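Undergrad: for reference, the sequence and a predicted model appear below.
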Amino acid sequence: MLQYTRGGPARGEAYLAGGYAGGTRESQRDLISLVVPFHNEAAITGAFFDAVVPVLQGIPDSDYEIVCVNDGSTDATLERLIAACDANPRVRVIDLSRNFGKEAALTAGIDLADGAAVIPFDADLQDPPEVIPQMVARWREGYDVVLAKRAERQTDTYAKRGTAALFYRVHNAISDTEIPENAGDFRLMSRQVVDSLKQLPENRRFMKGLFAWVGFRTTQIEYVRQARVGGESKFSGWKLWNFAIEGLTSFGTLPLRVWTYLGGATAGFAILYAAYLILRTAVRGVDVPGYASIITAVLFLGGVQLVGIGVIGEYVGRIYMEAKRRPVYIVRRTYRQGQS
């Protein structure tokens, strides 16, 4: 029987790992890795560790590590993370060379986490850490992925709730990979799932989609999302819009195919309209065409063509960025107790 290991393969390497075979487990104490991106969160760093550490310590038959990824913070976040690392040997700090974005920071933490189970987690504590023991319990029942689904989102604005619901509906309608609605990055993944994620080579990473794409046996638990303990969200409306575009173009080509259908429908309408003009001219004679109708048709078709070019450009841009094969992130330095 294969057992969990306290380390995974480097990105691009693959081997079969896991802790289950025939519904039984052999490991006695499981290492639980909490992966937490930080970007300018100095105001809530202390509250984060005060809330999370007691919960992780209370999980039976397990050990834990907290993998903190400093994603190019410009405030005192790194200093406070290093202080937490010096005070607790189970805290590790990964300092990225600049701000690469949350998806890259999550990738870095997942790549470097050693746990038999890995849990992405937000530093703002909107996802309550008290849910983690429930996730571990479901994992020990034999599930590879335990989703934490938001039962309600009253802490979010009405506009954010509405646009999020619209995004999930549109994404799941046009994508080859369905994303569970109201389930963010907060989830537990077994070592086998993590090793599968580390095999995926793309540089532009939409993590929710990648989590769903790898599959595995999945269950979910519900929780109530809390308000931030402090600070401000780093996602503006513009960033959320670009994030949605990233998700919509990452796991399906329907936005490209739809222009074939739209072009065919437009051409068919043009043929029918041409036939109508011929018949009308034959019956009623030649009349002077209207200037307004011509301008309207030209502007409409021009707009349709530009939108189509824009969609194609979005995919070409993704191909361009992937072809560069730049690394997803660069680690400037890592910190452990006694090594910083």
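TA: That came through, no problem.
Undergrad: drop to CA atoms for contacts and neighbour counts, all remaining ones
TA: Fine.
Undergrad: which residues of the stretch 201-340 of the chain fall in strands?
TA: Taking DSSP state E, counting those that start in this stretch as the test, the strands found in the stretch 201-340 of the chain are 218-224, 331-335.
Undergrad: pull out the buried residues from the last one.
TA: Same thing as strand 331-335. Applying a neighbour-count criterion of 16 or more other CA atoms under 10 Å, the buried positions in strand 331-335 are Thr334, Tyr335.
Undergrad: show residues contacting that strand.
TA: Residues from elsewhere that reach strand 331-335 (CA atoms under 8 Å, 6 or more residues apart in numbering): Ile82, Cys85, Arg92, Val93, Ile94, Asp95, Leu96, Ser97, Ser340.
Undergrad: turn the strands of the stretch 201-340 of the chain into JSON lines, columns for distance to Phe300.
TA: What follows is the strands of the stretch 201-340 of the chain, written out as JSON lines (distance: least, CA to CA, whole Å):
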{"stretch": "strand 218-224", "distance to Phe300": "46"}
{"stretch": "strand 331-335", "distance to Phe300": "49"}
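Undergrad: hold the first one in mind and look at this next one:
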Amino acid sequence: MSTQLAARPPLAASPGLTPATLRPAEARPALSVVVPAYNEQEVLPAFHARLTPVMEAIGLPWEVVYVNDGSRDRTLPIMEGLRAADPRVALVNLSRNFGKEIALTAGLDHATATEAVIVIDADLQDPPEVIPDLVAAWRGQGVDIAYAQRRVREGETWVKKATASAFYRVMQRIGGKVKLPPNTGDFRLMSRRALDALLSLREQHRFMKGLFAWVGFPSVAVLYDRAPRAAGETKWNYWKLWNLSLEGITSFTVAPLKVATYLGLATAVFASGYGLLIILRTMIWGNPVAGYPSLMAVVLFLGGVQLMTLGIIGEYLGRIFNETKGRPLYLVERHLPSEAPLQRHTTS
């Protein structure tokens, strides 16, 4: 099967020509649930079993878009089995592992809902039973985004909770006009117009929590208790979380560059003051033999500051390099749309 490029909304190069617009309105669902997955064979059947009655109880036509992000276990065959048993299942199989942020983008690109899209992980830490609360907030309060805000984080160590809290505080302080809501992940509902605005952002280095906040639109928080992972192992170790935090900081603020500038200025002032002190001491007490330890301390301090500053500049330069290459965000090996006979539905 031929490989499909997806640098922009994937089925065509022209803006606005997406899987949603290519599909007849009467065959499109009101709601799409987007579920990126990587090596989730243990939990996928249980997730779909819990998702189905929840979505059926809402009473709107719906589909679920499963995205296989290059899994190396039986995630793809399980997705194919779910689609064979339920025509409301759509499958997007990426050509390799691109990472969760890109896989989520691929799922949103292929969501065909006319009214709203729901983003949720497959590990059941975000309970599907919260989705009706998101839908109620969206329809009842007339907002474009209803995001699930964690009230309790079960199954996580105190270290992870503390570092997550610190990251959100840092982003609140340095994020400028883009404010990340605290204790909020990807689990949310977005209206079609908010989704279309989000899909117009095609940068390579994607921090989806920041992009969700950047597009704006009226939003409301829906509190919920986050559960422990139902099965399998988390794919987010501390190294990956650290890199994700760097992605978020460098994607939405130039504060590190400003810090490097101010640190360089402070170092220059300190060096000038120290040089003046050396001159005064020489004039008063003569020119004693310079101490080797103090000389090495100054050299190492200045060298460390310079290397740190170059590293910060390199982070931004590397992102510019990746953007200028103009590569597609992802490649799709196979896209199997949902096939349920759906009817057009508009919210009241």
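TA: Thanks, I have the structure now. This one's a predicted model, so the numbers in the text were calculated from it and none came from an experiment.
Undergrad: superposed, what's their TM-score?
TA: The TM-score (TM-score structural alignment, normalised by the length of the first structure) is 0.90; 320 aligned residues with a CA RMSD of 2.1 Å.
Undergrad: can you give me the helices in the stretch 101-250 of the second structure?
TA: 131-141, 158-174, 192-199, 208-214, 238-252 (DSSP state H, counting those that start in this stretch).
Undergrad: who are the packing partners of the first one?
TA: When contacts are defined as 3 or more CA pairs under 8 Å, 6 or more residues apart in numbering; DSSP states H and E, helix 131-141 of the second structure sits against helix 44-58, strand 145-153, strand 184-191, strand 219-226.
Undergrad: what's the angle from the third one to strand 219-226?
TA: On the basis of axes from the mean of the first three to the mean of the last three CA atoms, to 10 degrees, strand 184-191 of the second structure is oriented at 130 degrees to strand 219-226.
Undergrad: give me the mean deviation of strand 184-191 of the second structure from the first structure.
TA: Superposing on the first structure and averaging over aligned pairs (mean CA distance after the TM-score superposition for the first structure), strand 184-191 of the second structure comes out at 0.3 Å.
Undergrad: by how many degrees do that strand and helix 158-174 diverge?
TA: Compare the direction of strand 184-191 of the second structure with that of helix 158-174 by the same axes, to 10 degrees and you get 60 degrees.
Undergrad: residues in contact with strand 184-191 of the second structure: which ones?
TA: 115-121, 126, 134-135, 138, 144-150, 208-209.
Undergrad: before we move on, back to that, can you put the helices of the stretch 101-250 of the second structure in JSON lines and add mean neighbour count and distance to Gly303 of the second structure?
TA: Conversion of the helices of the stretch 101-250 of the second structure to JSON lines gives the following (neighbours: other CA atoms under 10 Å; distance: least, CA to CA, whole Å):
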{"stretch": "helix 131-141", "mean neighbour count": "18", "distance to Gly303 of the second structure": "52"}
{"stretch": "helix 158-174", "mean neighbour count": "14", "distance to Gly303 of the second structure": "27"}
{"stretch": "helix 192-199", "mean neighbour count": "18", "distance to Gly303 of the second structure": "42"}
{"stretch": "helix 208-214", "mean neighbour count": "18", "distance to Gly303 of the second structure": "34"}
{"stretch": "helix 238-252", "mean neighbour count": "16", "distance to Gly303 of the second structure": "23"}
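Undergrad: looking at those, which is closest to Leu307 of the second structure?
TA: Across the helices of the stretch 101-250 of the second structure, the minimum distance to Leu307 of the second structure, taken as CA to CA, is reached by helix 238-252, at 17.5 Å.
Undergrad: now the most centrally placed residue in the second structure: how far from Val119 of the second structure?
TA: To find the centre residue of the second structure, average its C-alpha atoms and take the closest one (CA atoms, centre = their mean): that gives Met208, at 2.8 Å. Spatial separation of Met208 of the second structure from Val119 of the second structure under the definition CA to CA, to the nearest Å is 11 Å.
Undergrad: cool, Val67 of the second structure as well?
TA: As judged by CA to CA, Val67 of the second structure and Val119 of the second structure stand 12 Å apart.
Undergrad: hey, what's in contact with both of the two?
TA: With contacts taken as CA under 8 Å, 6+ apart, the residues that reach both Val67 of the second structure and Val119 are Val34, Val35.
Undergrad: what about those two, which has more around it?
TA: Here Val67 of the second structure and Val119 are set side by side on neighbour count (other CA atoms under 10 Å), and the busier one is Val67, at 30 against 23.
Undergrad: which of the helices or strands spans the aligned residue in the first structure for the more buried one?
TA: When the two structures are superposed using TM-score structural alignment, Val67 of the second structure falls opposite Val69 in the first structure. For Val69 of the first structure, the host element (DSSP states H and E) is strand 62-70.
Undergrad: with adjacent residues omitted, what lies nearest to Pro15 of the second structure?
TA: For Pro15 of the second structure, the nearest residue in space outside its immediate sequence neighbours is Pro9; the separation is 7.2 Å by CA to CA, 6 or more residues apart in numbering.
Undergrad: same check, this time on His171 of the first structure
TA: Nearest residue to His171 of the first structure in three dimensions, chain neighbours excluded: Leu248, at 5.6 Å (CA to CA, 6+ apart).
Undergrad: wait, isn't the one you found in contact with Ser175?
TA: Yes: with contact defined as CA atoms under 8 Å, Leu248 of the first structure and Ser175 form a contacting pair (7.1 Å).
Undergrad: burial count for Gly142 of the second structure?
TA: Using other CA under 10 Å as the criterion, the residues surrounding Gly142 of the second structure number 14.
Undergrad: quick revisit: PyMOL command for the buried members of the contacts of strand 331-335 of the first structure?
TA: The following PyMOL line selects those of these that are buried, judged by 16+ other CA under 10 Å:
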select buried, resi 82+85+92+93+94+95+96
